[in-house]
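Engineer: Have a look at this prediction, sequence included:
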Amino acid sequence: MTRTLLTADAILTQDMASPQVEALVLDGGLVVATGSRKDMAEHAGPETRRLDLAGATVIPGLIESHIHPTYAGLTGGWADCRTPPCASITDIQGALRNSTPSHGWIRGWGYDDTQLREGRHLTRDDLDAVCTDRPIIVLHISGHFAVANTVALATAGIDESTVDPGDSQFPRGADGRLTGMAWEIDAVARLSGAIPDLTQAEVQTALLRSLTLARSRGITAVHDLGVGLSAGMQELAAYRALDTKGEMPVHTVGFLRGDLAIAELEEGNIAFTAAPAPGSRFRLAGAKFWADGSIQGLSAALRTPYTCSPNHHGDLLYPQEQLDDMVLQVHREGGQVAVHANGDAAVAAAIAALRSAHRSDGRRARHRIEHCQVSRPADLEAIRDAEIGVSFFVNHVFHWGDRHRDRFLGPERAGNLDPLACADDIGLKFGLHSDCPITPMDPLQTIRTAVNRLTMGGAVLGAHQRIGVQRAVQAMTVDSAYLVHDEGRVGILAPGRRADLVALDGTLAALADASSDIPQPALVMVDGR
């Protein structure tokens, strides 16, 4: 690999010992020296390739700490049922008809009942109106719910005789018929299990589509928080195949879907690793479990009821003892555990389970809480004290903030959604994420949202929870590296660290100015390439 001398107007390293430099020397996939243009030119020597990025701001490569690459990649072949473009159920039906493949299942994704003109979820009858001889399944924008037509339900073996009348995972209408809804992750997995397996080529193509997009957005590493969500163990096989072929566009740390992880551990088929093998861009770090659901789906577990439903506060998906046991099974095998928790009751349950695992043998695995949208200061202090990591879903402020304020949570709780300033004040390290495809994978927009907390409607949601640009960049670089024990390898531009970086065509200050264009990546390097 050619030695490179990289210079730019501003190189912001995130290295506290040397936060801004004029030049970097890169060699062998690593940063080997940082400093002034003069000193680095002398250090690099005359045979070095020179790369002068005039007008650019160079920062460490951005780390997207929670996405679903296979799922995101597959949606390109499904009907887009989001709002926009779909304002009504009729629009969704039209999108499904227009996207109908020549054979097999008809797939759609992204519908949001709270934005549809009818203000309700889809039903099997809505989908039967599209097609009665082929199975249809449409995923909710949250990913926590799905709706199927009658043929799809029958294919999955789900009907009024196979589902207990009191099973809330498959709700019924006033007439006693199943509505077609699969409620929450386990039910969605049961329904989706009837879909024929993808080919390995299809899974690899979906992964490459997402990871290539990530790199184009300035991302040099991602955390896949749910390997197996869309294609089961084929996803892990696809990662390993792409990695073996040297085709991974970015580094990826994977967390296997929890039920798959437990089953594969029992068979001795998987092992977790805390560091990548030399030359590898993928490793399986651990597993992910879900403590609750979605705020906008009213299935996140809150301590106090929803504003729009005063008698309802959501429910934990598992009893505490069961969550504790699942977490402990992965912990004992040396894995890192991530727990999805949106509501504060779920955050408390996740803290209890992860802290219990730590105490079982004293190993501080740096387990993680994902999303952590509604939480109290005491929860954040407990996370810090237990040495648990956290990645905040701050994009919710922009995409759902208005509805959280006006409908789901009320002004006070919504104003403290994703409490970044509070977390920073107590010294908590945290990541930020998009949960793509739930919201678009655009880390610079995510940083802007963390800085200005503007909603889609143009309002400021919780000005007191804003953080500065530099702190937000820290969250999406070295702090996100910390979440997976990678802070000694990546996240800052310093000697011995991976040469993962992004050069932006503007200044970081522009990210704080909502009236200005967001700087875009002009150059992205992964391992110095």
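Structural biologist: Arrived safely, thanks for sending. Keep in mind it's a predicted model, so treat the numbers as computed, not measured. Numbers count the residues shown, from 1 in each chain.

Engineer: hey, let's count contacts and neighbours off CA atoms from now on
Structural biologist: Fine.

Engineer: max-length strand in the protein?
Structural biologist: Taking DSSP state E as the criterion, the chain has its longest strand at strand 49-60.

Engineer: What are the buried residues along that strand?
Structural biologist: Under the neighbour-count criterion of 16 or more other Cα atoms under 10 Å, strand 49-60 has 53, 56-60 buried.

Engineer: which helices and strands sit right next to it?
Structural biologist: Using 3 or more Cα pairs under 8 Å, 6 or more residues apart in numbering; DSSP states H and E, the elements in contact with strand 49-60 are strand 4-12, strand 501-504.

Engineer: what packs against the longest one?
Structural biologist: Contacting strand 4-12 under the criterion 3+ Cα pairs under 8 Å, 6+ apart are the following elements: strand 20-27, helix 37-44, strand 49-60.

Engineer: Now distance to residue 89 too, for those, in CSV please.
Structural biologist: Formatted as CSV, these follow (distance: least, Cα to Cα, whole Å):
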stretch, distance to residue 89
strand 20-27, 53
helix 37-44, 60
strand 49-60, 44
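
Engineer: I'd like to know which of those lies nearest to residue 209.
Structural biologist: For those, proximity to residue 209 was assessed by Cα to Cα; strand 49-60 is nearest, at 22.8 Å.

Engineer: I'd like the next helix or strand past that closest one.
Structural biologist: Counting by DSSP states H and E, the next helix or strand C-terminal to strand 49-60 is strand 62-67.

Engineer: Pasting the second one now:
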Amino acid sequence: MSGTLFYGGTIVTQDPKYPAPEAVLISCGKIVAVGDLADIQPRADKATVKHDLAGQTLLPGFIDAHSHPIWAAKTRGAPVVDVRANIVPTYAALIGKIKRRVAVAEPGEQLLFFGLDAQLHPDMEAPTRAFLDELAPDNPLGIQTSNCHALFLNSAGFKACGIDETTPTPTGSIIERDENGVPTGKIAEAVTWTALESFYEAWGARRLAEEVEQQIRAFVANGITTVTEHLYMPFYKASYMAALTQKLPLPRVACYQQATTPDMRVEKLTDADDRLWMAGVKIHADGSPFIGNIWLTEPYLSNEITLERMDLKPGHTGGPNYPQEYFERMVREYFSAG
């Protein structure tokens, strides 16, 4: 048996049967023995790595109960420009960063900025389509909010995403428009994530594969061995299967497929090693508190953040993304499907 034998430190199991074991033996990525060192050591062979903890503490793998590995890979790393407030602290600085990136962009190059935040960019103003057209007349440009639920686009960005005045607003989505039905800059909810794919696809599969591997290794480096994919889409499967084929240290992944219609086909995911499975569906019944569309029983506060930066009206309580009958149909369909 090859593997690793851990001993010589505090071993935390969270298992009442083995509250304070002396040793743990791992083989082929699985825990095969826990208990007294004298009992376990004979099961180790010459190929087993013997790891003396030297007084350190060995913990179980952590579980990240709400994560987005593939989505995070898409929204992190070049060519996405990170403008979150911990990096770019003001809206004025954010706009300056956009101007500098546009100045060196190739004509037609798609530009995406991630991290606009009405709560943390103190001087924020909601960017309009016209304003973004002035910044980038020759490039599709998008600014995604830090909570991921909304996207601001210029005219070239709307064209790249296939959205214009004739595009119907999908059920459960928001496309803000003028009196003539022309999109004015902001979209939100499910249509946002569909629109963003036009940017990601333009950058190619290699870039995504590299970012996915970085996300996987970041989880493992932080001791996280089980994660969730809380916005799974069917085309994510290729990335996960590639990670398994390449034998990357993929954490166990519980997937929740994004549901926007009652008749969506839920992806079948099976992995003999129990590393990847479909745990359920995710329905965005309402939105995000940070863009003002969660559904509240009491209104949002009326202050500078809500009235000016988020552009909410006094007494705003948000609302559901879906009509009640439509939402109930979705719940009943997916519940009956297991």
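Structural biologist: Nice, thanks for sending it over. Keep in mind the model is a prediction, meaning the values are calculated, not measured.

Engineer: Kindly provide the TM-score of these chains.
Structural biologist: TM-score of the superposed chains, computed with TM-score structural alignment, normalised by the length of the second structure, equals 0.82; 320 aligned residues with a Cα RMSD of 3.0 Å.

Engineer: So which of the helices and strands packed on strand 49-60 of the first structure is the most surrounded?
Structural biologist: strand 501-504 (a mean of 25; mean count of other Cα atoms under 10 Å).

Engineer: quick one: that strand aligns where in the second structure?
Structural biologist: With TM-score structural alignment applied, strand 501-504 of the first structure matches no range in the second structure.

Engineer: Pick out the most distant pair among the buried residues of strand 49-60 of the first structure.
Structural biologist: 53 and 60 (14.8 Å).

Engineer: Any idea how far apart the tips of stretch 127-140 of the second structure sit?
Structural biologist: Terminal residues of stretch 127-140 of the second structure lie 15 Å apart, using Cα to Cα, to the nearest Å.

Engineer: give me the stretch of the first structure that that stretch matches.
Structural biologist: Per the alignment by TM-score structural alignment, stretch 127-140 of the second structure matches residues 122-135 in the first structure.

Engineer: Which of the residues in that stretch are classified as buried?
Structural biologist: Neighbour-count burial for stretch 122-135 of the first structure flags 122-124, 126-128, 130-131, 134-135 (criterion: 16+ other Cα under 10 Å).

Engineer: So which of those belong to helices?
Structural biologist: Using DSSP state H to define helices, the subset of those located there is 124, 126-128.

Engineer: ok, of these, which one's closest to residue 290 of the first structure?
Structural biologist: Within those, the smallest distance to residue 290 of the first structure is 26.3 Å, found for residue 124 (Cα to Cα).

Engineer: my read: that closest one touches residue 148, true?
Structural biologist: Yes - under the criterion of Cα atoms under 8 Å, residue 124 of the first structure makes contact with residue 148 at 5.6 Å.

Engineer: residues shared between the contacts of the two?
Structural biologist: Common contacts of residue 124 of the first structure and residue 148 (Cα atoms under 8 Å, 6 or more residues apart in numbering): 180-181.

Engineer: matching residues in the first structure for the longest helix seen in the second structure?
Structural biologist: Taking DSSP H as the criterion, the second structure has its longest helix at helix 205-221. Using TM-score structural alignment, the residues of the first structure aligned to helix 205-221 of the second structure are 200-216.

Engineer: can you tell me the mean distance of the matching stretch from the second structure after alignment?
Structural biologist: Once the two are superposed, stretch 200-216 of the first structure sits an average of 1.8 Å from its aligned residues in the second structure (mean Cα distance after the TM-score superposition for the first structure).

Engineer: Tell me the buried residues in that stretch?
Structural biologist: Neighbour counts using 16+ other Cα under 10 Å place 202-211, 213-216 of stretch 200-216 of the first structure among the buried residues.

Engineer: just stretch 182-192 of the first structure next, same as before
Structural biologist: Going by neighbour count (16+ other Cα under 10 Å), the buried part of stretch 182-192 of the first structure is 182-189, 191-192.

Engineer: Could you tell me which of those residues are located in strands?
Structural biologist: Counted as lying in strands by DSSP E, out of those, are 182-183.

Engineer: of the buried residues of stretch 182-192 of the first structure, closest to residue 16 of the first structure?
Structural biologist: Of all these, residue 16 of the first structure sits closest to residue 185, with 41.7 Å by Cα to Cα.

Engineer: Could you report the distance from that closest one to residue 143 of the first structure?
Structural biologist: Counting by Cα to Cα, the gap from residue 185 of the first structure to residue 143 of the first structure is 8 Å.

Engineer: coming back round to it: if we compare the helices and strands packed on strand 4-12 of the first structure, which one ends up closest to residue 152 of the first structure?
Structural biologist: Closest among these, once you apply Cα to Cα, is strand 49-60, at 46.2 Å.

Engineer: what range in the second structure does the closest one sit on?
Structural biologist: Taken onto the second structure by TM-score structural alignment, strand 49-60 of the first structure occupies residues 49-60 there.

Engineer: those helices in the stretch 51-200 of the first structure, which residues are they?
Structural biologist: Using DSSP state H, counting those that start in this stretch, the helices of the stretch 51-200 of the first structure run over 69-74, 89-98, 124-128, 150-155, 185-192, 200-216.

Engineer: and the ones you listed as JSON lines, adding distance to residue 38 of the first structure?
Structural biologist: Formatted as JSON lines, the helices of the stretch 51-200 of the first structure follow (distance: least, Cα to Cα, whole Å):
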{"stretch": "helix 69-74", "distance to residue 38 of the first structure": "42"}
{"stretch": "helix 89-98", "distance to residue 38 of the first structure": "59"}
{"stretch": "helix 124-128", "distance to residue 38 of the first structure": "67"}
{"stretch": "helix 150-155", "distance to residue 38 of the first structure": "67"}
{"stretch": "helix 185-192", "distance to residue 38 of the first structure": "57"}
{"stretch": "helix 200-216", "distance to residue 38 of the first structure": "31"}
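
Engineer: what's the closest of those to residue 2 of the first structure?
Structural biologist: With Cα to Cα as the measure, helix 200-216 is the member of those nearest residue 2 of the first structure (21.4 Å).

Engineer: After superposing, tell me the mean distance of the helix or strand just after the closest one to the second structure.
Structural biologist: Heading C-terminal from helix 200-216 of the first structure, the first helix or strand you meet, by DSSP H and E, is strand 219-227. Mean deviation of strand 219-227 of the first structure relative to the second structure after superposition (mean Cα distance after the TM-score superposition for the first structure): 1.1 Å.
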